[in-house]
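S.K.: predicted model follows, preceded by the sequence.
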Amino acid sequence: MPDSFTEQERDAVIEAFKNDKRLGMNFRHYAPIVEFWFLTGCRPSEAIGLKWEKVSDDCLIVTFDGSIQTVRGRQVWSDGSKNNKSRTIAVSSRVQELLQCIKPEIVNPSAYVFPSPKGLAINYPNFLDKVWHKVVDPIKPNTTPYNCRDTFITLQLVKSVPSAVIAKWCDTSTQMIDKNYADKLKLSQLRPMD
């Protein structure tokens, strides 16, 4: 069942990453990918595998056509999405600005948009255990980066974006959105029109 952050919790998580000051390895490095997860609704593995060649020069268009999965401790590239599709989306101005801020002056098209501190693909299980829980649990325990996707979908529904549009952005079905997100929202947040 989806478990989304509120907008306030989402913003608190993003700020916690941006302002992390722990000694040794602070986690500010991961703030861009966390913000990207929250603001695009992509699967965590899709952002981990995203390379600059899949981002338009003006950072307004992003193509998701694969992901990096961790299988038996090894990182494996998987073509297409979970649903074996490729999708190209226009991003919000906030995401465009985020991408422009982290885009290197000289872009290596095959470089990861959100690399690990060593320039490799982020190891998701390692990130989850050693980074995510340390930063996020004080704000909202028992979550994973996948809850960023839940948050994006939920907030778009609250803002009256049609589920068919959200489904295209997020590579899912309207039935999945209506069943798992909209029904829950109808009972808790949406109100009848006067």
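M.R.: Structure's in. What do you need? The structure presented is a predicted model; accordingly, all values stated were derived computationally and were not measured. Numbering: from 1, shown residues only.
S.K.: drop to CA atoms for contacts and neighbour counts, all remaining ones
M.R.: Noted.
S.K.: how far away is the spatially most central residue of the chain from Ile166?
M.R.: By Cα atoms, centre = their mean, the chain has its centre lying nearest to Trp37, at 1.4 Å. Per Cα to Cα, to the nearest Å, Trp37 is found 14 Å from Ile166.
S.K.: how about the contacts made by Ile60?
M.R.: Let me fix one detail, which is that residue 60 is Leu and not Ile. 90-93, 95-96 (Cα atoms under 8 Å, 6 or more residues apart in numbering).
S.K.: quick one: which of those is most hemmed in?
M.R.: Highest neighbour count within these, by other Cα atoms under 10 Å: Val95, with 21 neighbours.
S.K.: quick one: the strands in the protein?
M.R.: For the chain, the strands defined by DSSP state E occupy 61-64, 66-71, 74-79, 87-90.
S.K.: ok, and the closest non-adjacent residue to Val13?
M.R.: Once flanking residues are discounted, Val13 sits nearest to Val136: 6.1 Å by Cα to Cα, 6 or more residues apart in numbering.
S.K.: and here is the other one:
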Amino acid sequence: MASYTARKNKAGQIVSYQIKVSRGRDKLTGKQLTPYTMTYTPPEGWSKRAITRELQKVMGEFEAACNRGEILTKEEQKAHAQEKAEKAEHQKTEEQKKPTFNKYAELFIKEKAATLSATTIQSYKQALKRPAAVFGEMKLEDIDFLMVKQFITDLQTAKAENGKKPLAHGTIVTYYTTLHTLFESAVENGVIVQNPMQRMKKPKPRKDDIPRESLVYSESELAYIMECLNSEPLKWRAMVLFMIDSGCRRGEVAGLKWEEINFQTGKVTISRNAQYTKEKGVYISTPKNHKSREIIINAPVLQVLKEWRKQQALLYFSKGQTTGGYCFTQNEGEILNPNTITAYIRQFGKKYNLPGMHPHALRHTMATISIANGADVVSVSKKLGHCNPSVTLNIYSHANEEAQRRATEIFADVVYKNQKHA
């Protein structure tokens, strides 16, 4: 039940009332429990009757609130305040533990470095620079679908700056894929509940962004290239001829050793891939699909390789240098940097009026000419080192269509030839 005690000032005037509501006694000790209390201060100028009436009202409301469990004792208020402060501190600590985009990007790179090549890691780092400028210090869990969508849209709609061309569609797709992979990793690691890009479709090319077709040389252009090679140093002639005939990637050529070439059978084992990054320099890894493969090289190329092997041995033996058994090396005998191959082929293209020439053009040319002239896709796929023939089909569908057309014509010549004269 509620009761009150009047509080007076030094002059003996009542200035406030302390209202109490009993909490009864402790069931174990029998001691009186600390009552609920509150202070009611009446406005100045009120009559005694008005104050009494208002005091009774306040007492009734306070007692009702106590009975509903809405009022705390001073000890309970203190404990509640402490609990609230501890909860807030805990939430602050947990919030600080949640990684920002930049912080998780660091963890993501470290995680991927355990299973991916240094070159791929370098590509990831490069592709995360622009998103980091936008999302950097944001909590990863706060980045939502619309934010990422806006980022991709901005990439697509950005106008050329300082005379530079807008970002190519392939570059935008790289940003999209890298971000999607990062967020998916965060879901797997329990950092976020859902990938914000889960429902986001791969960006489409702009209307003015015409996809660049892979550079492929015709049979007559290839004959011209091979003629030009006769004027080049034997080392480069042998290397480019091998690339044309094998369709190997530049890193696979740089990592090739003489012991892997069987000059009697023409079989060559491709088991290494030389790569380069600024951090590691040139290093050896496995081929792109992590599998070795065996290919066959034609006799004319084997003959040029034989000539180069002899010249290489004499050249480096006279200098007292070693090549480590590699077929193609730098000038001092060390392993060849794949970028050196690219630089030479570009220079070769400029020299002989073959604009845009690059190592992959030779790979594309080998595959296209082979398939267009009837080679089966499975065999070409194995020679290229693709993980699946469907990859080859997707890349060289135009060549496969031409091969099918020729096969159809051959079939027609056999089956319908007599009917034409009937």
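M.R.: Arrived safely, thanks for sending. Keep in mind the model is a prediction, meaning the values are calculated, not measured.
S.K.: TM-score of the superposition?
M.R.: Here the TM-score for the pair of chains, by TM-score structural alignment, normalised by the length of the first structure, is 0.81; 186 aligned residues with a Cα RMSD of 2.8 Å.
S.K.: circling back: take the contacts of Leu60 of the first structure and keep only those in helices.
M.R.: 93, 95-96 (DSSP state H).
S.K.: neighbours around Gly386 of the second structure, how many?
M.R.: Let me fix one detail, which is that residue 386 of the second structure is His and not Gly. 16.
S.K.: who's in contact with it?
M.R.: Contacts of His386 of the second structure by Cα under 8 Å, 6+ apart are 289, 392.
S.K.: ok, the counterpart of the residue nearest to the centre of the first structure in the second structure to Lys383 of the second structure distance?
M.R.: Matched to the second structure by TM-score structural alignment, Trp37 of the first structure sits across from Met243. According to Cα to Cα, Met243 of the second structure and Lys383 of the second structure sit 12 Å apart.
S.K.: now swap in Gly251 of the second structure and tell me
M.R.: From Gly251 of the second structure to Lys383 of the second structure the distance is 15 Å (Cα to Cα).
S.K.: please identify which of those two sits among more neighbours.
M.R.: More crowded of Gly251 of the second structure and Lys383, by other Cα under 10 Å: Gly251, with 25 against 18.
S.K.: that one contacts Ser271, correct?
M.R.: No: counting by Cα atoms under 8 Å, Ser271 is not a contact partner of Gly251 of the second structure; they are 10.8 Å apart.
S.K.: gap between Gln189 of the first structure and Gln8 of the first structure?
M.R.: Distance from Gln189 of the first structure to Gln8 of the first structure, by Cα to Cα: 15 Å.
S.K.: same deal with Thr144 of the first structure?
M.R.: Taking Cα to Cα, one finds Thr144 of the first structure at 17 Å from Gln8 of the first structure.
S.K.: more neighbours: those two, which one.
M.R.: A direct count of neighbours by other Cα under 10 Å for Thr144 of the first structure and Gln8 places Thr144 higher, at 17 against 9.
S.K.: can I assume Lys18 of the first structure is in contact with Glu35?
M.R.: No: taking contacts as Cα under 8 Å, Lys18 of the first structure lies outside contact range of Glu35: 9.5 Å.
S.K.: before we move on, the earlier item: how about the strands of the first structure, which one is nearest Met1 of the first structure?
M.R.: Minimum separation from Met1 of the first structure across those (Cα to Cα) falls at strand 66-71, 21.9 Å.
S.K.: packing partners of the closest one?
M.R.: With contacts defined as 3 or more Cα pairs under 8 Å, 6 or more residues apart in numbering; DSSP states H and E, the packing partners of strand 66-71 of the first structure are helix 44-48, strand 74-79, helix 124-127.
S.K.: contacts for that strand, please.
M.R.: 45-50, 75-81, 86, 121, 123-125.
S.K.: what's the average distance for that strand when superposed on the second structure?
M.R.: Once the two are superposed, strand 66-71 of the first structure sits an average of 1.0 Å from its aligned residues in the second structure (mean Cα distance after the TM-score superposition for the first structure).
S.K.: which bit of the second structure covers that strand?
M.R.: Taking TM-score structural alignment, strand 66-71 of the first structure hits residues 272-277 over in the second structure.
S.K.: what are the buried residues along the matching stretch?
M.R.: By neighbour count with 16 or more other Cα atoms under 10 Å, stretch 272-277 of the second structure contains the buried residues 272-276.
S.K.: over to stretch 213-227 of the second structure?
M.R.: Buried residues in stretch 213-227 of the second structure (16+ other Cα under 10 Å): 215-217, 222, 225.
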